[in-house]
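In: here is my input; please provide its structure:
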Amino acid sequence: MRRSGFDPVFFVLVLVLMAFGSVMVFSASYADALARFDDSLYFAKKQLLFVLLALVVMPIVGSLHYKFFYRFATELYVITLGLLLLVLVIGFAGGGAQRWFSFFGISVQPSEIAKVTLILVLASYYSRNKQRVLAYTVNKELRGIEYRFVRKKNRRESFFYGIFIPFCLLGAVDVLVMLEKHISGLAIITMIALIVMFYAGGDWRWLMGVALFAVAAVVLLIILFPYASDRVEVWLNPYEHRLDGGWQTIQGLYAIGSGGPFGLGLGQSRLKYSYVSQPHNDFIFTIVCEELGFLGAMGVITLFALLVWRGLVIAKRAPDTFASIAAFGISAHIALQVLLNIAVVTNAIPNTGISLPFFSYGGSSLIVLSAEMGIMLSISRYSYIRK
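Out: Predicted coordinates for the structure are as follows:
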């Protein structure tokens, strides 16, 4: 075995996605920016600033030893809980939900930070308690000869350490995110945590129970909170709400269909002109489809698929349990976010405000993503491959 070193393929994919996303933000936003601010470059200039900041954050985080995040995962998690509480007190509202506060002119969304800190604290926890977590263990050597046999462990201990405590870590975040009325963030955070728990060795039978509990909780939220039930109603019957809640979804579908196989050409979207509202945000993929067509959309999806694949390679080559779980969790986060964003804009699931990584306009999401990419690069520096 030898150390693999810095992963150039992963790094190049991140840079390509950042550059591609910046171009699409400009293309999608200039009409809206001109109408609202009399400056067609308003959003493009701000996004460029966010990209430059992200390009500073990523190498700084990547230069740290990945064990820094192992040692301070709990502290980062506690700070995140503090930010989630703080935003409920001093945060400002947008879209009917209080999810942001301003930090040096940048809108910070703590629920975005929670996605990565929860991955890190779960990875740290499972790596410290892996013998207590696994429902089964494997003994490999006896008197110098390799044997393999499976010994059943204490199921109660496996449940307590493998499911109950991680579920409490997840629950603390979920409750605070729910108070922000951030259903999409709640769903993504929960799904990421369940995937990490399964990958880390949690008993799949208990995890199925947790997943069913989570589904029941979401159904209860939809019943109890009118804003959530309204979203479901619009999702099921968008054309009955075509002049209000269903407008965005319908125009997005028109944009996707208008692109055809090859698209109308970069910058040539017609539906970004006051049809798809704020097209540079969560619905930017519809503009990608309209301007670049099916082939361009598949190109974007392929880039994301390659990034996730490379992330899984880093997870496989990781030097220890913490690094492997963290890399896998971050890869799962990217994959989930992309899949759910595309599901939203194609009306496969209700519109709940899920951004497309590296493409949707915004500083908070991009900077958190760049920190995650930095962690992946740090892990890749200490990973090992066979000679």
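
In: only C-alpha atoms from now on, for both contacts and neighbour counts.
Out: Noted.

In: in the protein, which helix is the longest?
Out: helix 284-317 (DSSP state H).

In: and that one, how far out from the chain middle?
Out: 14 Å (C-alpha atoms, centre = their mean, to the nearest Å).

In: that one packs against which elements?
Out: Identification of packing neighbours for helix 284-317 by 3 or more C-alpha pairs under 8 Å, 6 or more residues apart in numbering; DSSP states H and E yields helix 8-37, helix 247-258, helix 321-345, helix 363-381.

In: give me whichever of these is most buried.
Out: helix 363-381 (a mean of 25; mean count of other C-alpha atoms under 10 Å).

In: quick one: that helix to chain centroid distance?
Out: The answer for helix 363-381 is 12 Å, by C-alpha atoms, centre = their mean.

In: what about the strands in the stretch 51-200 of the chain?
Out: Secondary structure of the stretch 51-200 of the chain by DSSP state E, counting those that start in this stretch: the strands cover 92-94, 97-103, 106-108, 136-142, 145-152.

In: rebuild those strands as a markdown table, extending it with mean neighbour count.
Out: Formatted as a markdown table, the strands of the stretch 51-200 of the chain follow (neighbours: other C-alpha atoms under 10 Å):
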| stretch | mean neighbour count |
| --- | --- |
| strand 92-94 | 12 |
| strand 97-103 | 18 |
| strand 106-108 | 18 |
| strand 136-142 | 13 |
| strand 145-152 | 10 |
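
In: the structure of the following sequence is requested for comparison with the preceding one:
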Amino acid sequence: MKSYFKQYLRNFDYGLFFVFIFLSLFGLVMIYSSSIWVSIVYLGESPDYYFLKQRTNLILAFLLFLVVVIVPYKRLSSKVILMPLMVLMIILEFWVTFAGNGKTTTGSQSWISIFGLMNFQPSEFAKLFIIIFFAGTFYRKSINKGSAQLLKFDDISFPLGMWLFILGCVGLETDIGALFIIFVIAMSVVVTSGLRGKVLLRIFGMISGLGAVVVSALLLLKWESISTASRIGRFTSYLDPFAYAQGSGYQVVNGYYAIGSGGLEGKGLGQSVQKLGYLPEPQTDFIMAVIAEELGLLGVSIVILGLGFIVIRGFYIAMITKDPLARMLAAGISTWIGLQTFINLGGLSGIIPLTGVTLPFISYGGTSILLLSVAMGILINVSTYHKIEKRK
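Out: Coordinates of the predicted model:
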């Protein structure tokens, strides 16, 4: 056992680890800075209200990270892991979508309140679940068949069905941002699974057909929930937010003011003006605007470079590893972090309409940091074991 840990520490991916820790702690500092006004004025709490909650979230997240980073990632393909995760996923989605117990926040009925202490979003769990479930199931099937190239469409119909069930539930919750992310994550795992071209084409064909049916059904059944004033406003103000500066373009315009006034070095930590009631919930979706105003282009660059390093490193691991399970896990996690970063920053900068997606590791959110920490544990685990196998 001692020699095992010695070998593990010698091959540990310290680059990924330190960037992950730095971004999480940097996010904690910026959550404190961006949430002071909200905590005092809107909630009537102490200035460090969100800071203390996120600090607790980070402690729990790091404990989960330590467990995941030590246990060999190969065990994620075990039915002992996959089946309980699947049952939990089904229960959570039924609880929110069909039992009517979901808590509505920002237009989406996609939250579960746990004893009033914290809110949990099953769609966030679904992002990590679909990576583990797809990668683990495909890997088990390919081992049984001898190769992923020998897998047929029928061999993977069950995980695809589970995926469609999740997409349907998240769609009924009208969480459009999460729906898109889960869709793309699953596609990244499928593409890197090693399936034959014919099987992939059949999967894409099935998805296209069912996707059209599901979208049509959602528009018919959930049109009132989907076409809320805030959602429609995000699209009408997308091309010219200043024309709707007092309405649907309010957040984007004030985000621009924050970014523009920051300059190269920023106004200084804690000196943001836009967080003083001009940016709703500045500690979540628009936290990068506060970073830009207080720390300038330098602060923004640090965050983007850190997140970019994780994404590029993850894809690099996926490309060089010979283990299909490692490849699928690394590709799925990298896609998740990269896509969510793009959607958040794209909405903030006006490249795409706002979707209410948080910035990984930086924005306030217990569910987000817990699951992203588990994902980072898996990614570092994959990288470390790849180095060990390479040395052998």
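
In: TM-score them against each other, please.
Out: Superposed pair, TM-score by TM-score structural alignment, normalised by the length of the first structure: 0.85. Supporting alignment: 367 aligned residues with a C-alpha RMSD of 2.8 Å.

In: the helices and strands packed on helix 284-317 of the first structure into CSV, with extra columns for distance to residue 45 of the first structure?
Out: Shown next, in CSV, are these (distance: least, C-alpha to C-alpha, whole Å):
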stretch, distance to residue 45 of the first structure
helix 8-37, 9
helix 247-258, 25
helix 321-345, 24
helix 363-381, 12
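
In: follow-up on the earlier one: so which of the strands of the stretch 51-200 of the first structure is nearest residue 315 of the first structure?
Out: strand 136-142 (21.1 Å; C-alpha to C-alpha).

In: ok, average deviation of the longest helix of the first structure from the second structure?
Out: Taken against the second structure, helix 284-317 of the first structure registers an average deviation of 1.9 Å after superposition, with mean C-alpha distance after the TM-score superposition for the first structure.

In: may I see the buried residues of that helix?
Out: Residues 284-297, 300, 304-305, 307-308, 310-317 are the ones in helix 284-317 of the first structure that count as buried (16 or more other C-alpha atoms under 10 Å).

In: cool, and stretch 125-132 of the first structure?
Out: 125-127, 130-132.

In: distance to residue 372 of the first structure added to those, as JSON lines?
Out: Formatted as JSON lines, those follow (distance: C-alpha to C-alpha, whole Å):
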{"residue": "125", "distance to residue 372 of the first structure": "18"}
{"residue": "126", "distance to residue 372 of the first structure": "19"}
{"residue": "127", "distance to residue 372 of the first structure": "19"}
{"residue": "130", "distance to residue 372 of the first structure": "24"}
{"residue": "131", "distance to residue 372 of the first structure": "27"}
{"residue": "132", "distance to residue 372 of the first structure": "28"}
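
In: skipping its backbone neighbours, what lies nearest residue 347 of the second structure in space?
Out: Leaving aside its chain neighbours, residue 347 of the second structure sits nearest to residue 354 (4.4 Å; criterion: C-alpha to C-alpha, 6 or more residues apart in numbering).

In: ok, that neighbour to residue 18 of the second structure distance?
Out: 31 Å (C-alpha to C-alpha, to the nearest Å).

In: do the same with residue 389 of the second structure
Out: In terms of C-alpha to C-alpha, residue 389 of the second structure sits 23 Å off from residue 18 of the second structure.

In: and whichever residue in the second structure pairs up with residue 327 of the first structure, how far from residue 379 of the second structure?
Out: With TM-score structural alignment as the criterion, residue 327 of the first structure lines up with residue 330 in the second structure. Using C-alpha to C-alpha, residue 330 of the second structure is found at 6 Å from residue 379 of the second structure.

In: overlap in contacts, these two.
Out: Contact with both residue 330 of the second structure and residue 379 is made by residues residue 314, according to C-alpha atoms under 8 Å, 6 or more residues apart in numbering.

In: helices along the stretch 101-250 of the second structure, start to end?
Out: Assigned by DSSP state H, counting those that start in this stretch, the helices in the stretch 101-250 of the second structure fall at 122-145, 157-172, 176-191, 197-221, 223-226, 229-236, 250-262.

In: identify whichever of those helices lies nearest to residue 375 of the second structure.
Out: helix 122-145 (7.0 Å).

In: now that closest one and strand 108-114, what's the angle there?
Out: 90 degrees (axes from the mean of the first three to the mean of the last three C-alpha atoms, to 10 degrees).

In: who's in contact with the aligned partner of residue 25 of the first structure in the second structure?
Out: Aligning on TM-score structural alignment places residue 25 of the first structure opposite residue 31 in the second structure. Contacts for residue 31 of the second structure (C-alpha under 8 Å, 6+ apart) come out as 50-51, 283, 287, 362-364.

In: ok, residue 31 of the second structure to residue 2 of the second structure distance?
Out: From residue 31 of the second structure to residue 2 of the second structure the distance is 40 Å (C-alpha to C-alpha).

In: what do you get for residue 75 of the second structure?
Out: 21 Å.

In: ok, those two, which is more surrounded?
Out: The neighbour comparison of residue 75 of the second structure against residue 2 (other C-alpha atoms under 10 Å) goes to residue 75, with 12 against 7.

In: thinking that one is in contact with residue 69, fair?
Out: No - under the criterion of C-alpha atoms under 8 Å, residue 75 of the second structure is not in contact with residue 69, lying 11.9 Å apart.

In: which non-adjacent residue is nearest the residue nearest the centre of the first structure?
Out: For the first structure, the residue sitting closest to the mean C-alpha position, by C-alpha atoms, centre = their mean, is residue 333 at 4.0 Å. Nearest residue to residue 333 of the first structure, sequence neighbours excluded (C-alpha to C-alpha, 6+ apart): residue 192, at 6.0 Å.
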